[in-house]
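A.B. asks: Predicted model and sequence below, questions to follow.
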Amino acid sequence: MSKEYLMNKVKDIIILTDNNGNILDINKQALNIGKYKKEQLVNSKVKYLFSKDFKEPSKVKKKDNANHSDKKDNICFITMEGEIIPVEIDISPIKNSFDESLGNVIVAQDMRIVKMLQQEALENKRSRDRLYYLSYHDSLTGLYNRGYFEDYMVNFDREKYPLCGFIICDMDNLKLVNDTLGHQEGDEIIIQCAKAINESIISEGIVARIGGDEFAVLIQCVDREEFDSNYYNIKTSIDKYNEGMPKIPISMSIGTACDDRNFLPIDLFKEADDNMYRNKLKQSYETKKVMVNSIKRALISRDYVDGGHVDRIKFICEEMGKQMNLSRQQIKNLRLLSKYHDIGKVGVPESILYKPDKLSYNELVEVRRHCEIGYRISKTTPKLQVISELILKHHERWDGNGYPLGLKREEIPIECRIMAVADAYDVMTSGRPYKVAKSHEEALKEILDESGKQFDPSVVDVFKNIFCEKLFIEKEHSIICS
């Protein structure tokens, strides 16, 4: 019972043989792996269970040491169905108290299980290493994280260097980038910022990402000149990146503080952080202006309907605004709206903007987001704040079936109702990647057909009257009347 219990508790293949290599007993694991029945194997030759590299126990050369053990690699266990299973063999003699050989015990370890366990151990080690790494590092940039930075700030050696300093860098308008171009573009800018800062530091210290758009550098240096070199290196690196005319340039507000070892690091950190926020307030207007101009450039480079589209609808809107006795401010708003109404398209994937076929339902939903994206851009830009509501509502319909708010009739600003007619006319006569351009007469007929549905009837009447009196033509990229 003891022998049976032990043999069947072990997960390896165990076979007992006599001195002639005949099987005396075999454990359940071997039977299960090989899909044999015990009666099939008892008294048969053990060599038939293994590949030709297997050496029978009866032919194992005897050694002087009475309790020797032979290990064999590159041997396979053969199942009832002919499957080949790699095993490692260990053969040990069984002797009685008179040192007489009674047979052998063969232990075969399934190498598949060994490899699986080894792989699991390796994966576990990798997971532990990864968790350890992430406990101190930012997963996106590879820089140290806030937790590690704070520990380092408290515990670093103050006596090693005469000066300690901080450089705090906060990215400008990251939320605007995320809201317009998407988080993938935002992440790419974060990565480029991290790279620029990290490669600029020439002194001993650490660089960490301590917030979504904020980086901190702790520097231990010899003198103020060395500290300043790190600061100017960062500025130079950012300028060099922006000179390459990326789609969205890097804009950062930077604050610094540096002093001798008599100052607590936490006090210097707070001073640098305060200086950074002062700089951010000073340059807020300029950074937003640069960002909007960059988004505008991105829009021009991507917008498949540009080619004079803005100039043409601007002219049409102005003419209609004058005929409808709009105020000077309303006409000024129409000019701005003509120029920036589609600024939110920078947030629409190029694969959709340039798609030559008709858009699917999901793609239409994606395109329609441009009104809300444009609204968010304009709300953060002083120059465009006055038309932010118009950008949001310029695709509403007279009958209430427009987007994104489903406004109807006079709920829609008059500027948007005028824009709707002017934009539709120019789009129809200019064409789309999946639509052939219509003639003047075809476009006018479609606008008249949509009067009271898509368009305000009074606006359509004004458009019709102007259209019949004047011929719109394009010449040398500007619209004139003749």
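C.D. replies: Happy to help now that I have it.
A.B. asks: contacts, neighbours, all on C-alpha from now
C.D. replies: Noted.
A.B. asks: need the helices for the stretch 201-350 of the chain, in chain order.
C.D. replies: 224-243, 265-282, 284-302, 309-323, 328-340, 350-353 (DSSP state H, counting those that start in this stretch).
A.B. asks: Structure two is appended below for comparative analysis:
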Amino acid sequence: MGKLFLSERLTEIKVSKFKELFDIGEIQKLQNSFSAATGVASIITEPDGTPITEPSGFCDLCNEIRSTEKGFTSCKKSDSILGVPKEDGPNIRKCLSAGLLHGEACIIVNGIHIANWLIGQVLDEDSKIVDLLEFADEIGMNQAIYCRKLAKVKRMPKQQFEAICNYLYLNALLLSKYAVQNISLVQQIKSRIKSEEKIKKLNTELEEGIRKRTSELVMTNGMLEEFNAELEEINAMLEEEIGKRQKAEDEINTLNKELETKVAERTNQLQELNAILEEEIAEKILAENELKKYQILVEKANDVMMFLDREGNILEVNYAATRVYGYTFEEFSSLNVSDLRHFHNTSVIIAQMEAADKEGIIFETIHYRKDGSPIDVEVSSQGANLANKRVLLSVIRDISDRKKRDDENRYLSYHDALTGLYNRRFYEEEIKRLDTKRNLPISIIMGDVNDLKLINDAFGHNKGDELLRKAAAAIQSACRTDDIIARWGGDEFIILLPKTNKEEAENVVRRIKHRCLSLSVNSIQVSISFGWETKTSTDEDLLKVLKCAEDFMYKVKIIENEGTTNNLIKTIINTLHEKNPREEQHSKRVSELCQLIGRAMGLSEIDISRLRVAGLLHDIGKIAIEEGILNKPEKLTEGEWEQVKSHPDIGYRIMNTSHEMLELAGYILAHHERWDGNGYPKGLKGESIPKISRIIALADSYDAMISMRPYKNALTKEQAIYEIQRSSGTQFNPGIASIFIERLLVDPAINY
């Protein structure tokens, strides 16, 4: 059987462990080749999970997961689930640590489970990244590292992985059977050795008999010589008898030699017969194994296999055919291949299949199931003669899923996934096709959605996506069916209007703008700035027309956006206060406290005005924080706290969209920095924190202390003053804190 499947210790016969039945070095090579060929990780272990071979093709993600406590526990649990013996096929499951596909096949010898062959660390290509990231959170693994490692994991369709697992199961089955056959063969060899030992024993006994007989003859001759003198008288009489005796002895010797020759010849014949018998047994076992292997391949194959005669009648099919078409074996025996094609010219079908056999090609066509539903298939054919009869072996593969994926990919290659409009690639190909004289005049409209960045920062990218979808819907509803509408870039759209003059293009823009009046996202009206231009003669370059439309659009955008950003900021702060009235009251109090501190410090009226506005708007970034987090009565989770800590940065980005608010944006960004440098988002320290931000930080903290919140009770004025004194020099600017406390103490009329 070869070194691969027969260990030197196999002669002990007793089945106990895998290592005693197989050469582990050769098995390791087999495992490594399997892993390299299929792209999956692989290892062979004892039934209790102890590794027998070194792992092949293990991915970095699984090594990283096993380095965490929860990941290691989940991996052990997954291994224990996969390790449950299953004799009718492979175990296929997703692991509990990363949702990766894993498979296992048991190796069983004479009913004893001696090992598991495990493969996996494969990502189902249909898996969603959001679901996979839940595993990272579950095991406490950094999502960025998880995603980076995940990108290197082998990806494949689940169906392909199942096919690999079935192939693994066949290999495990062969290993199990080879071990059983090797054990049986060794037993036969030992039996023959015992027979040869018996023959040798008989030969030895025969030789001993001859030696004894020879000794007797010698003894007899001696006696004759001793009594020769006495027997001289009868010597003459005995000479004849002696001659006869000598002749008899010669005959006996001849017979003995003939017997030895026959025994030797018989021994050689037995040895030759044993050799022939061993060869015949080995050939029979090999033939049976090959037959079983092909039977399994046919039975387990995913592709349909059928034999047809020259008239197209179906002679035989495999199990896959009953699964794919829905007919039973008995029903197939009465069908013609034309019944599967719904095309009743059988000779044409057979001619096509014979041509495929001759030319070595695979062709695609449509077949129909028993229920009448169509399936896309690819067909290959191979002709053969069985019992002097021409037959065709047809292998048929269901490619419906592949065709569907091709159609989806074709759609995605020319469409924008968010809006459903054509994408830039399609537009650039289409403009070449339409740039002809018969389509003149050709108008191009460029559109840019206003305030997308502001809405993304204020309300999140989901609302930004909603704005783009509504803008796309407004454009579509105002255009003709044959007009080409494409998403040009992030917030830009382009409309290609064949046989449309400049005046008609302007009317399209008016219709779009009118439809936008009724559309809004979080109370912010949908607004699009447009520019347009028209090609009227074949001499004009359509790309230059596009550039003119784009330049016109940017000029319009500058004019239309004049003063609108500040209104949008007001809309955002009003939306925040409508969602959470407590935040409105908090902002007003912080604004008043900031002005109080500014006057006590002797700041200019300009700075006090800045404090008033910055105090009112300091928490504008909370518009992007979930209301449930802002009002949560329990302690925030680490992830929720990170969301809350992002509001200064979000507020900065919102304010930064307005030229008039640029200065205030920097104050809002730094209003949670600490004097000792332990604040956020930048960890600024001491005088590097803007003065106005330091004043806002103190006023904001004081109002938070004396206000009732879902997660804590309010402090008294005295308790709050004590906390400010205690945090002076760490959280708060000592000078500002001192002025604030003195102002509160000397002016009891201040109701804060």
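C.D. replies: Thanks, I have it. As the structure is a computational prediction, the values presented were derived from the model and not from experiment.
A.B. asks: Need the TM-score between these chains.
C.D. replies: Put the two chains on top of each other and the TM-score (TM-score structural alignment, normalised by the length of structure 1) is 0.73; 397 aligned residues with a CA RMSD of 3.6 Å.
A.B. asks: hang on, the earlier thing: can you redo the helices of the stretch 201-350 of structure 1 as JSON lines, where the extra columns are mean neighbour count?
C.D. replies: Listed next are the helices of the stretch 201-350 of structure 1 as JSON lines, based on neighbours: other CA atoms under 10 Å:
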{"stretch": "helix 224-243", "mean neighbour count": "16"}
{"stretch": "helix 265-282", "mean neighbour count": "17"}
{"stretch": "helix 284-302", "mean neighbour count": "17"}
{"stretch": "helix 309-323", "mean neighbour count": "20"}
{"stretch": "helix 328-340", "mean neighbour count": "19"}
{"stretch": "helix 350-353", "mean neighbour count": "14"}
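A.B. asks: Using JSON lines, lay out those helices together with distance to Val427 of structure 1.
C.D. replies: Shown next, in JSON lines, are the helices of the stretch 201-350 of structure 1 (distance: least, CA to CA, whole Å):
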{"stretch": "helix 224-243", "distance to Val427 of structure 1": "35"}
{"stretch": "helix 265-282", "distance to Val427 of structure 1": "41"}
{"stretch": "helix 284-302", "distance to Val427 of structure 1": "16"}
{"stretch": "helix 309-323", "distance to Val427 of structure 1": "8"}
{"stretch": "helix 328-340", "distance to Val427 of structure 1": "13"}
{"stretch": "helix 350-353", "distance to Val427 of structure 1": "14"}
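A.B. asks: Just tell me which of those ends up closest to Gly34 of structure 1.
C.D. replies: helix 350-353 (56.1 Å; CA to CA).
A.B. asks: For the closest one, enumerate the helices and strands it packs against.
C.D. replies: For helix 350-353 of structure 1, the contact count by 3 or more CA pairs under 8 Å, 6 or more residues apart in numbering; DSSP states H and E identifies helix 361-368 as packing neighbours.
A.B. asks: which residues in structure 1 form strands?
C.D. replies: 13-17, 23-26, 70-78, 84-95, 101-110, 144-145, 163-171, 204-209, 214-221, 252-260, 472-475, 478-481 (DSSP state E).
A.B. asks: Any idea which of those gets closest to Arg432 of structure 1?
C.D. replies: Ranking these by proximity to Arg432 of structure 1 (CA to CA) places strand 472-475 first, at 17.9 Å.
A.B. asks: closest one to Ile254 of structure 1 among the helices of the stretch 201-350 of structure 1?
C.D. replies: helix 265-282 (4.8 Å).
A.B. asks: Contacts for the closest one, please.
C.D. replies: 153-154, 164-170, 172, 253-259 (CA atoms under 8 Å, 6 or more residues apart in numbering).
A.B. asks: Quick one, which of those residues are buried?
C.D. replies: 153, 164-170, 172, 253-259 (16 or more other CA atoms under 10 Å).
A.B. asks: Enumerate every residue touching whatever residue of structure 1 lines up with Leu611 of structure 2.
C.D. replies: Leu611 of structure 2 maps onto Leu334 in structure 1, with residues paired by TM-score structural alignment. Shown in contact with Leu334 of structure 1 (CA under 8 Å, 6+ apart): Lys314, Cys317, Glu318, Glu415, Met419.
A.B. asks: Pro86 of structure 1 versus Leu334 of structure 1, what's the distance?
C.D. replies: 79 Å (CA to CA, to the nearest Å).
A.B. asks: what's the helix or strand for His102 of structure 2?
C.D. replies: If you go by DSSP states H and E, His102 of structure 2 is part of strand 101-109.
A.B. asks: Out of the helices of the stretch 201-350 of structure 1, which gets nearest to Arg376 of structure 1?
C.D. replies: It's helix 284-302; of these, that one is closest to Arg376 of structure 1 (CA to CA) at 11.2 Å.
A.B. asks: The closest one vs strand 252-260, what angle?
C.D. replies: Counting by axes from the mean of the first three to the mean of the last three CA atoms, to 10 degrees, helix 284-302 of structure 1 lies at 140 degrees to strand 252-260.
A.B. asks: Next, the angle helix 265-282 makes with helix 284-302 of structure 1.
C.D. replies: 60 degrees.
A.B. asks: Please tell me how far the residue most central in space within structure 2 sits from Cys62 of structure 2.
C.D. replies: Centroid-nearest residue in structure 2, with CA atoms, centre = their mean: Leu123, separated by 1.8 Å. Distance of Leu123 of structure 2 to Cys62 of structure 2, computed by CA to CA: 12 Å.
A.B. asks: got any residues that touch both of the two?
C.D. replies: By CA under 8 Å, 6+ apart, no residue touches both Leu123 of structure 2 and Cys62.
A.B. asks: Now do the same contact list for the counterpart of Phe227 of structure 1 in structure 2.
C.D. replies: Correspondence of Phe227 of structure 1 to structure 2, assessed by TM-score structural alignment: Ala505. Residues in contact with Ala505 of structure 2, defined by CA under 8 Å, 6+ apart, are Ser443, Ile444, Ile445, Leu497, Trp532.
A.B. asks: can you redo those as JSON lines with distance to Ser176 of structure 2?
C.D. replies: Putting the contacts of Ala505 of structure 2 into JSON lines (distance: CA to CA, whole Å) gives the following:
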{"residue": "Ser443", "distance to Ser176 of structure 2": "74"}
{"residue": "Ile444", "distance to Ser176 of structure 2": "72"}
{"residue": "Ile445", "distance to Ser176 of structure 2": "72"}
{"residue": "Leu497", "distance to Ser176 of structure 2": "71"}
{"residue": "Trp532", "distance to Ser176 of structure 2": "75"}
